[in-house]
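Visitor: Predicted model follows, preceded by the sequence.
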Amino acid sequence: MAGEAEQQLRAYVEYLRDMGVHDFYRQGEPVYAEAASFAAVDAVTVVEDVVATQSLPTKPSVVERQVASVPIAVPVAPGPTASVPSRPQFLEPPIAKLVSFDDLVPLPATRVDAAHKAEALIGIKAEIGDCTRCPLAYAGRRTIVFGDGDANARLMFVGEGPGADEDASGIPFVGKAGQLLNNMIQAMGLKREEVYIANIVKCRPPANRVPEPVEANTCDEFLLQQIDVVQPQVIVALGSTAAMYLLGVKQSLSALRGRWHSCRGAKLAVTYHPAFLLRDPRMKGDAWKDLQMVMGEMGLKGATRG
């Protein structure tokens, strides 16, 4: 019976997501909702009915806590002289909420030492658990893809999100795009085991679509912790989605490439996502220029040909 109730509740979570009420099941105040207020009122009423009628844990669930905190604007039909109210702040487009990783929280006062970085990463992974914080938990994901590589890496790559191969294995960048990334790393004179690789979101978006803002904004707290633990010298943002959320700006890739940015005490470079390079191999030369800029900063000589 409990499993049946959970499935029904998840179905209503999907319904609410379709209506635009994304953050009702998270702790804290919602960041935004994109639905019209009529839909928000109807959707919250549905969940309240489910919570009231189904057998739920004695401890208040995240759903119960958040239903009460979803801001609801009940529309009133304007009279002959009434003016239409301004758009509520929580209905503003989510792209306006972009905040760089540098501005999300201050850098830690004390940093994790090299001997305890691997242990600290394990702690972050345990904190994530079987995550249900955002809609991707209910969108068919199989595995949470945490990260991979050296906890003391000088170089960190950040992509967009897992694909089908990553969702199956639990390891980032293991499909065709991952094979190309491995070749890029080797060309720089490094091994994959010497770098750290992660993504903006840790669950595969349906059909490999771009992560929605609520998904990226929910997951970024864990990526931020990973960066703060690894403390890389250089971060390479792979593609526009990774660059947008790390830097908190929405600009074209051409405007961001070829110069240094800052992220959590590291220098950040922007280049093309390997999946894009597979679709348009003509851009591999430009991507190599970006990696050469990274190599120069890190004092890498590149792979030697035998």
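Guide: Yep, it's here.
Visitor: use CA for all of it now, contacts and neighbours both
Guide: Fine.
Visitor: Tell me how many other residues surround the nearest residue to residue 252 once chain neighbours are set aside.
Guide: Excluding the flanking residues, the one nearest residue 252 by CA to CA, 6 or more residues apart in numbering is residue 240, at 7.1 Å. Using other CA atoms under 10 Å, residue 240 has 22 neighbouring residues.
Visitor: Presented hereafter is structure B, for comparison with structure A:
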Amino acid sequence: MGGEPRRPLLTRLQLLREMGLSPLWRLRRQSADVAQPLVGGRAAGPEAAPPSSGEAVVAAAPAAVPVAVGERNAEIAGMGWEELRQSAATCRACNLCQGRRQAVLGVGDLKADWLFIGEGPGAEEDARGEPFVGPAGKLLDAMLAAIDLQRGRDVYIANAVKCRPPGNRTPEPSEIAACAPFLRRQIVLLQPRLIVLLGRAAAHAVLGEVGSLANMRGRSFAYNSPTGGENIPVVVSYHPAYLLRTLHDKARAWEDLCRARALMRAAKATAAGLERAAGPDAGPTP
């Protein structure tokens, strides 16, 4: 991207070796119950539900702090992509604006089925205005390639906060809340089939305070769309920057990606079934 020379495509095995995952990250055949979608906020199938309760957690983004309510919140909720980008670029709703070079709204396919959400921009992201462009971004690109995805093609990448936290620290709850209207609007505009949350701050931004990252992994969550549409399945996994420091958790992250891929396949199969049931005059499912 950004005019850089195109590099030769690598094979999947070469990508996995570059990520330090071979032979751990190898797609295994999924059982039928793994690919069950979330239906009406519940997990349809035994694998998708938490072992303790069998319930899928359905959550909307947490309520914003006073700086993000009222007129500002309502205004952002009616914006299109260009207005959203301009509003984020001039936003002063929290102290993160004081140290930014530029706001980093997001990047990718505006009709993407896949939405990946990280925590916040780092130094390189702040300089270039694009999320995940440093070492963590290279790892994310390799992770996407391992499940036959590519940045910009059916994939949109965003962050919980749009401005770089000082020293690349984890965003604070008040900062996440101040940025929440932007993230909510991005989700409404995209209407993705699946959301993948990378790191605890991303999970906090979308699901609220629902536990530690270790407890959220493998559980079934759904994002309750503010527009009243269908719940969007959510998968929680590790942030790529964490994986660069903690190599032994890469295998667990691969499990999360395999699970996300199974959920996406199930979601697309369900949509195709609804289209067939509606008949040829109904038009495509949005």
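Guide: Arrived safely, thanks for sending. Only a predicted model underlies this, so the values are computations on that prediction, with no experimental measurement involved.
Visitor: Wait, the residue nearest to residue 252 of structure 1 touches residue 253, no?
Guide: Yes - at 5.8 Å, residue 240 of structure 1 counts as touching residue 253 under the criterion of CA atoms under 8 Å.
Visitor: Which residue ranges of the stretch 151-286 of structure 2 form helices?
Guide: Remark: helices assigned in the stretch 151-286 of structure 2 by DSSP state H, counting those that start in this stretch are 173-190, 200-207, 213-216, 240-245, 250-278.
Visitor: Deepest-packed of these, please.
Guide: Most buried of those by mean neighbour count (mean count of other CA atoms under 10 Å) is helix 200-207; its value is a mean of 26.
Visitor: Please enumerate the strands of structure 1.
Guide: For structure 1, strands defined by DSSP state E occupy the ranges 148-149, 155-159, 196-199, 234-238, 261-263, 266-271.
Visitor: and for the shortest one, what span of structure 2 is it aligned with?
Guide: This means strand 148-149 of structure 1. Mapped onto structure 2 using TM-score structural alignment, strand 148-149 of structure 1 covers residues 107-108.
Visitor: Equivalent analysis for stretch 221-231 of structure 1, please.
Guide: Going by TM-score structural alignment: stretch 221-231 of structure 1 matches residues 181-191.
Visitor: Distance from the chain centre to the matching stretch, please.
Guide: How far stretch 181-191 of structure 2 lies from its chain's middle: 11 Å, per CA atoms, centre = their mean, to the nearest Å.
Visitor: before we move on, what about stretch 161-181 of structure 2?
Guide: Worked out by CA atoms, centre = their mean, stretch 161-181 of structure 2 lies 16 Å from the chain centre.
Visitor: Residues touching it, excluding its own?
Guide: Applying CA atoms under 8 Å, 6 or more residues apart in numbering, the contact partners of stretch 161-181 of structure 2 are 61-65, 67-68, 73, 76-77, 88, 93-97, 99-100, 102-105, 119-123, 126, 160, 201, 205.
Visitor: The same query, at a cut-off of 6 Å, please.
Guide: By CA atoms under 6 Å, 6 or more residues apart in numbering, the residues outside stretch 161-181 of structure 2 that reach it are 64, 65, 68, 73, 96, 100, 103, 104, 105, 120, 121, 122.
Visitor: gap between the two ends of that stretch?
Guide: The first and last residues of stretch 161-181 of structure 2 sit 10 Å apart, counting by CA to CA, to the nearest Å.
Visitor: Stretch 150-157 of structure 2 too?
Guide: Rule used - CA to CA; the end-to-end distance of stretch 150-157 of structure 2 is 11 Å.
Visitor: in it, what's buried?
Guide: 150, 151, 154, 155, 156, 157 (16 or more other CA atoms under 10 Å).
Visitor: Can you name the residues in contact with it?
Guide: By CA under 6 Å, 6+ apart, stretch 150-157 of structure 2 touches 106, 107, 108, 109, 112, 113, 114, 115, 116, 117, 144.
Visitor: can you redo those residues as CSV with distance to residue 267 of structure 2?
Guide: What follows is the contacts of stretch 150-157 of structure 2, written out as CSV (distance: CA to CA, whole Å):
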residue, distance to residue 267 of structure 2
106, 24
107, 23
108, 21
109, 19
112, 14
113, 10
114, 11
115, 14
116, 17
117, 19
144, 18
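Visitor: neighbour-wise, which of these leads?
Guide: The most crowded member of these is residue 117, carrying 27 neighbours; neighbours defined as other CA under 10 Å.
Visitor: Could you check how far that residue is from residue 158 of structure 2?
Guide: Distance, residue 117 of structure 2 to residue 158 of structure 2, using CA to CA: 5 Å.
Visitor: Same check on residue 266 of structure 2?
Guide: In terms of CA to CA, residue 266 of structure 2 sits 24 Å off from residue 158 of structure 2.
Visitor: With residue 64 of structure 2 instead?
Guide: For residue 64 of structure 2 relative to residue 158 of structure 2 (CA to CA), the value is 18 Å.
Visitor: more neighbours, these two?
Guide: residue 158 (26 against 19).
Visitor: any idea what that one aligns with in structure 1?
Guide: In structure 1, the residue equivalent to residue 158 of structure 2 is residue 198, according to TM-score structural alignment.
Visitor: correct me, but that match touches residue 147?
Guide: Yes - at 4.6 Å, residue 198 of structure 1 and residue 147 qualify as touching, with contact defined as CA atoms under 6 Å.
Visitor: thinking again about what came up before, in CSV: the contacts of stretch 161-181 of structure 2, plus distance to residue 18 of structure 2.
Guide: Output for the contacts of stretch 161-181 of structure 2, formatted as CSV (distance: CA to CA, whole Å):
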residue, distance to residue 18 of structure 2
64, 40
65, 42
68, 42
73, 43
96, 34
100, 32
103, 31
104, 27
105, 29
120, 25
121, 24
122, 22
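Visitor: Just name the closest of the residues you listed to residue 185 of structure 2, please.
Guide: residue 73 (9.7 Å; CA to CA).
Visitor: part of a strand, is the closest one?
Guide: No - applying DSSP: H, G, I helix; E, B strand; the rest coil, one finds residue 73 of structure 2 to be helix, outside a strand.
Visitor: what lines up against it once you look at structure 1?
Guide: Residue 73 of structure 2 maps onto nothing in structure 1, by TM-score structural alignment.
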